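Q: attaching a predicted model along with its sequence, questions to come.
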Amino acid sequence: MKTIDLSGKWDVVSSCKQYSWVSDVPGSVLYDMDKSGSMGEGGAFYRNNNRKAPELMDRDYIFRKTFELSNEFFEQYDKSSSRIVLEADGLDTLTEIKVNEVLVAKTKNMHRSYSFDIAELLIPGGNSIEITFLNSLEYIKREHARRPLMAEDPEGITTIPGFYTIRKSHCSYGWDWGPQIPDAGIWRAIRIVRYDDCRFNDLRITQSHFSDHVVLDLSAETEHWGEKEFHIIGTVTSPSGHEIPFSFSAAENTKIRIDKPQLWWPNGMGEQYLYIVLADMTADGVVSGTVEKNIGLRTLTIARKPDEWGETFHFEVNGIPLFARGANYIPEDIYLNRMNEERTERLLGDCSEANFNCIRVWGGGVFPDDYFYDLCDRYGLIVWQDMMFACAIYDMLSDEFTENISEEIRDNLKRIRHHASLGLICGNNEMEWFFVDYDTFPQTKENEFEYIKQYHMVIPEIHKEICPEIFYWSSSPSSGGYFEEPNSPDKGDCHFWEVWHGNKDLSEYKNHYFRFMSEFGFESLPSIKTIESFTSEDDRNIFSPVMEEHQKRVGGNPKIVSYLSKYFRYPKDLDSLSYVSQLSQSDAIRIGVEHWRRNRGRCMGSIYWQLNDNWPVASWSSIDYYGRWKALHYGVKRAYDNILLSIDGVGRQAVIHLSNESNKLTRGTLSVRLISLDGTVLNEQSLTVECQSWSSAVMYTFDLKDGISPESAVLSAVYQCEERTYESAHFFEIYKYFDLKKPEITFVFKNWGDERSELTLSCDKPAIYVELDLMEGDCVFSDNYFHLFPGDEKKIQIRHLGNSPESYESFRIRSLVDSY
């Protein structure tokens, strides 16, 4: 096998000849134009500059490259037993490909990888390749007019109409959290490869689990063109380094027994042990291809069984029911080529640090790169993988479209099926629900047929062919498909938006139990540092045009303020408004998560919307575009911990619960204090409590005595077990009615500047929602947006990021009373 890498420098020119430059591939048109200043001073993120993208993309762009092929590349080439192909892992999206001025292919799918035979077109010496990226805006306008189908945002308020007609990242045409960036380009690797005699495409690995061993079934997926007989020779290497050799004919398969297997577990349940499977395809002692995979030994499925509430829906890992804790993942950047392994590892590492064990890849973006799944394997994050279909009906009457998406699904399921983290394959986002419950999505028999064909025939047949061992779910939310109560609280998974879109109070979460909550969310502003990155000083008003431009949900900023006003006093400035909006967001998600964890067994999953942003924006994310943790991410770190101490209050009564997602009983001391606003302890109790593994139970009930007004004191609960402390607090009245006193918070740093330094805090009066931050630079604290009470000493570990300053002079600490 010989490979010519075609990445690097390409010449690019627009069809109108107005724009031309030299591009780095992988790359994209808008990424390059942004760097050159064509998106405006400050780039696409600054002020309203993102609006320029659609006009810039309303034309074709041609990428050209010349390359040399040596005589050696063609030596002993025999067309009967060799192949020379152009391999493209990602072309966005509508292309015409020419090699040496001869048309090779046309493509229509950014989610696919392509391979084209070009042997007859190449010559020793100089060669050329030209890829024309056709105007996708013109295409979707034409296709939408030809056959308009029902889709989200039909008026085109935030999304360009017709996004569903093309196999391209839907959110590149805008979404209610992202700008319209309908980019184009070679976004993944591209190369020319010569294969002699064979091509080793994949090694399929399936597992059979027994009480004391696991059996791997290995089969090679190959192409070969000559007379040679090929064998697969390799090893399975255990986490401890023990090697098990294997050898079998490429036309057959083999079974490998692994005794005393080291099992893979999700985060919080055990270790993420991975085995290395290395296989060479050989003939006559010559290696013609190699495949290497990391696999985890585990059983992983969704358990659906009748019970007293309806039907269960939960992940079951190695026989143990799991309460899923995670968030919805969207593309990390408007420019896909700017995403990389280091950046994704930081994001997924932040998920692991916040006690996630699950992540849902939302269906309106792209299939992530291989390293995303490798990282999920390593961090123990179960992947709920949507296929890339969201909020629209698709033209399944077209044979061409059906074949196109079929190849897309085959490509990607083959690529990711071996991963230990892959737990569920989902057909689409929200379409079954839209059919049944949304008046704006009128049903027709033709559309129903297309839906059933796509999600109950075409995709399941491919799934059965490629990876039947992975659980398939036709839609999210769903109760099992075929339009039967798709958002039922009694079976399947649910999306719940009555809080936020429906304007219901935060307490509305506690009126619903659900079996698995796969989408719910609440918006906030990003930090003031992020706001300053995209605004001028005159823009820094929540209702300014620029602030509303960086809020893609229509009416989103007024709703942030409306919800905030229900519970908090109005903040004194934009900086404080950002801070309090994040408290509001964190409280909302916390209330839902704590309620569902208290009802473990009935509800078995919480996946909130959304984890991340693809640009700096006011949104539902818990981590903003620049990787800054919002209050929500710190909040879910507490709410997603294996041990959760939570308080459910009604009126003057507060019920204290422990939830235990660990594999052993927890026993410790529960301390309960009622503390007045001047710091006086009005009531104090201490008792020994315990909670069984995989359970939730009431530990203590506190009644506020007559004569104590609800807004005059705070209930603090602390659970101490072994070396860990868990905290919770309850307010008998909403925050804005508390006459908080300004606390004096003292703090001492230790080892500032080390990779991890420490901060110790104490106070003289209750400090509510203490925020720690650096005004210059960034870091992650072991806890933040917490309550601090007199007599307590809190130690915080600090993880410094790359731009953290040398001193702590820019360190800022504030609490809720400082916001008004």
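A: Structure received.
Q: going forward, measure contacts and count neighbours with C-alpha atoms only.
A: Will do.
Q: how about the secondary structure of Val287?
A: At Val287 the chain is in strand, as set by DSSP: H, G, I helix; E, B strand; the rest coil.
Q: Met388 now?
A: Three-state assignment for Met388 (three-state DSSP): coil.
Q: now swap in Thr66 and tell me
A: strand.
Q: where do the helices of the stretch 101-250 of the chain begin and end?
A: Listed from the start of the chain, the stretch 101-250 of the chain has helices (DSSP state H, counting those that start in this stretch) covering 136-146.
Q: structure two is appended below for comparative analysis:
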Amino acid sequence: MNITKLNDFWALHEAPLSWDRQYLSDINRQKEGWYQCKLPVDVRMPLMDAGVIKEPLEGDNSYESQWIEERSWWFVKHFSSSDIRMDADVIELVLEGLDTNSDIFLNDQYIGSHQNVHVPFICEIKRFLVKGDNRLTVRLTSGLEHISIQDLAEIDCAVTAESDFSDSDRGDHRRTMVRRPQYNIGWDWGPRLVSIGITGQALVRTYHKIAIREVGIETKEIKRDGEKNQALLNVMVNAENLNIVDTVDCDLEIVIRKDGKIAAGKTIPNILLTSGTNYINQELLLNEAELWWPAGYGRQPLYQVEITARCKDMVESWPVFHYGIRKISIDTSAMEDETRNFKFIVNEQEIFCKGANWIPNDFIYARVTEEKYHTLLEEAIEANFNMIRIWGGGLYERELFYDLCDEKGLLVWQDFMLACGAYPERQAWFENEIRSEYTYQTKRLRTHSCIALFCGTNENHWIFSNPEFLDRWKIKPSYQNQYGLWIPNVLSKEVVWMNCPYIPYWNSSPYGGKNANDLDCGDAHLWSHGFVSNDI
């Protein structure tokens, strides 16, 4: 795989919201009103640089830029074919973060639309490229404009918003019907500052003959022999044969290193790859294995995992990653007083978890620096944390976040991004978006030793068993109308079981016992018990 990054030298233009993708030629004719930027970017960033708006998080400035969500925003990037392996079998465009509804064009040809910030846009573009200069155009809007009163009626408008409980203007009932960050539409702890932008990297990647599409690794067993450990790992590699008709022969090499020395390795020679995807599982035994522990319980040794496929004169490698050997589970066994445990068990040892919610670091999250991640997570360690919960109203974090949690021994309770409201689960398009999102995120995160648990929602089970909310909305959730709870009760479990059954799953937070916030079972949010949670 060869990668060409397209992060620099973008231009941005503002247009009326009504200018949909049919207005591309009008945008191309614009000579003035362009802002320069680089990725990742939220539209407010170049607008601030140009003095058009003030810093939205100072004073009441957030109100002065709310007009941004009522416009369409057009990003343009020129790049040369000379930067790309044009003779490749497959050439893919990857846009890692599109916030939120988007139309994408290459050389004025419409190549697709995207409506989910939590999963990248990927498109095979070889047929659209030309020799010399190529022009990539992306139209973006908030996505809220597509949601109607009729759409909200399907979920009985059963969505919490700060404006429902006070005279605040924060919140928007349409938010749950758009796969975008929920928090910056306005939450109890922050303003309405709707994000729009290309908030991840843009790149072109090329493949010849084969492509490694995914990798998984699991600690299947740890055996102790005195003071030494022996670990049995299973490595899964999905190798795609790009020839849609012919088979191809391939050698697959797996190497696991520690401190530069090979700890385990295996070559599987002469594998027959059939057209399309090929799933290959291989077990490796590590003698004198060093175990990964949460902070305060031991060290965090990380092994380097290298995976290479060789097909005649073609070599394809998966990006090298680090992995800590550990097994994790949740003990929910019954106790003598008929309450239940809720304990995290790592390497057969109970862990007393200490930490806090992690919310997005900025309402303009595209501008969060790597330095800020390092600082905040180091402060978490200094505060004696060993667990961070990624709150379900925000974002799946960048790879850097999880890498640092691996290094520092911070367990991650990872919410899926559903929070405080009903979701249109009976709409086929929405189910497809959620399934695609969860599949992508579980496959991305499963190799991180810090991932302690996937969790279905933030507070949804509690809300839809709470008389205060049910009376307000005049609804009665049932098996026939679950107001979105089918997603965490069924769909999420299916995806986790398919992609990483060795990572625990929990339906929601809070969840367990009666009314989903029972102190006798599962986890609880202590709003009604005299405590208030702290976010970082």
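A: Perfect, thanks for sending it. Bear in mind the structure is a predicted one, so any value in this text is a computation, not a measurement.
Q: TM-score for these two?
A: The TM-score (TM-score structural alignment, normalised by the length of the second structure) is 0.88; 496 aligned residues with a CA RMSD of 2.1 Å.
Q: does Arg83 of the first structure belong to a helix or a strand, and which?
A: strand 82-88 (DSSP states H and E).
Q: and for that strand, what's in contact with it?
A: Here strand 82-88 of the first structure makes contact (CA atoms under 8 Å, 6 or more residues apart in numbering) with 113-119, 188-198, 225.
Q: buried subset of the residues you listed?
A: The neighbour-count criterion (16 or more other CA atoms under 10 Å) marks 113-115, 117-119, 188-190, 192-198 among the contacts of strand 82-88 of the first structure as buried.
Q: how about the strands in the stretch 1-150 of the second structure?
A: Taking DSSP state E, counting those that start in this stretch, the strands of the stretch 1-150 of the second structure run over residues 2-5, 10-16, 34-37, 41-42, 71-80, 90-95, 98-99, 101-106, 109-114, 121-124, 133-141.
Q: for the stretch 201-350 of the first structure, same thing?
A: 213-224, 231-237, 243-249, 253-259, 275-283, 286-295, 300-303, 306-307, 310-311, 314-317, 320-322, 324-329.
Q: okay, those strands, which one's buried deepest?
A: Stretch with highest mean neighbour count among those: strand 324-329 (a mean of 26; mean count of other CA atoms under 10 Å).
Q: just give me the match in the second structure for Leu413 of the first structure.
A: Leu413 of the first structure maps onto Thr442 in the second structure, with residues paired by TM-score structural alignment.
Q: tell me the angle the helix or strand hosting its match makes with strand 109-114.
A: Applying DSSP H and E as the criterion places Thr442 of the second structure in helix 428-445. Going by axes from the mean of the first three to the mean of the last three CA atoms, to 10 degrees, helix 428-445 of the second structure is angled at 90 degrees with respect to strand 109-114.
Q: closest to Gln797 of the first structure out of the strands of the stretch 201-350 of the first structure?
A: For those, proximity to Gln797 of the first structure was assessed by CA to CA; strand 324-329 is nearest, at 23.3 Å.
Q: contacts for that closest one?
A: Defining contact as CA under 8 Å, 6+ apart, one finds that strand 324-329 of the first structure is touched by 314-315, 351, 355-362, 519, 604-612, 640.
Q: 6 Å instead, please
A: 356-362, 605-611 (CA atoms under 6 Å, 6 or more residues apart in numbering).
Q: how far does it sit from the chain's center?
A: Relative to the mean C-alpha coordinate of its chain, strand 324-329 of the first structure is positioned 7 Å out (CA atoms, centre = their mean, to the nearest Å).
Q: hmm, back to that, measure the match of Leu413 of the first structure to Gly513 of the second structure for me?
A: 27 Å (CA to CA, to the nearest Å).
Q: and what of Phe128 of the second structure?
A: According to CA to CA, Phe128 of the second structure stands 55 Å off from Gly513 of the second structure.
Q: do a quick rundown of the helices in the stretch 401-536 of the second structure.
A: Using DSSP H, counting those that start in this stretch, helices in the stretch 401-536 of the second structure cover 428-445, 460-463, 467-473, 486, 492-499.
Q: which residue, other than its chain neighbours, is closest to the aligned partner of Cys405 of the second structure in the first structure?
A: Mapped onto the first structure by TM-score structural alignment, Cys405 of the second structure lines up with Cys376. Once flanking residues are discounted, Cys376 of the first structure sits nearest to Ser421: 5.9 Å by CA to CA, 6 or more residues apart in numbering.
Q: what's the answer for Val22 of the first structure, then?
A: That would be Asp11: by CA to CA, 6+ apart, it lies 4.6 Å from Val22 of the first structure.
Q: under a three-state scheme, what state does the spatially most central residue of the second structure occupy?
A: Centroid-nearest residue in the second structure: Tyr396, 3.5 Å away (criterion: CA atoms, centre = their mean). Under three-state DSSP, Tyr396 of the second structure falls in the coil class.
Q: give me the aligned partner of it over in the first structure.
A: Tyr396 of the second structure maps onto Phe367 in the first structure, by TM-score structural alignment.
Q: and stretch 34-46 of the first structure, how far from the chain's centre?
A: Counting by CA atoms, centre = their mean, stretch 34-46 of the first structure comes out at 27 Å from the chain centroid.
Q: ignore the last one, stretch 241-257 of the second structure
A: Stretch 241-257 of the second structure sits 28 Å away from the centroid of its parent chain (CA atoms, centre = their mean).
Q: higher neighbour count, Thr442 and Gly513 of the second structure?
A: Neighbours around Thr442 of the second structure and Gly513, counted as other CA atoms under 10 Å, are more numerous at Thr442. The numbers are 20 against 14.
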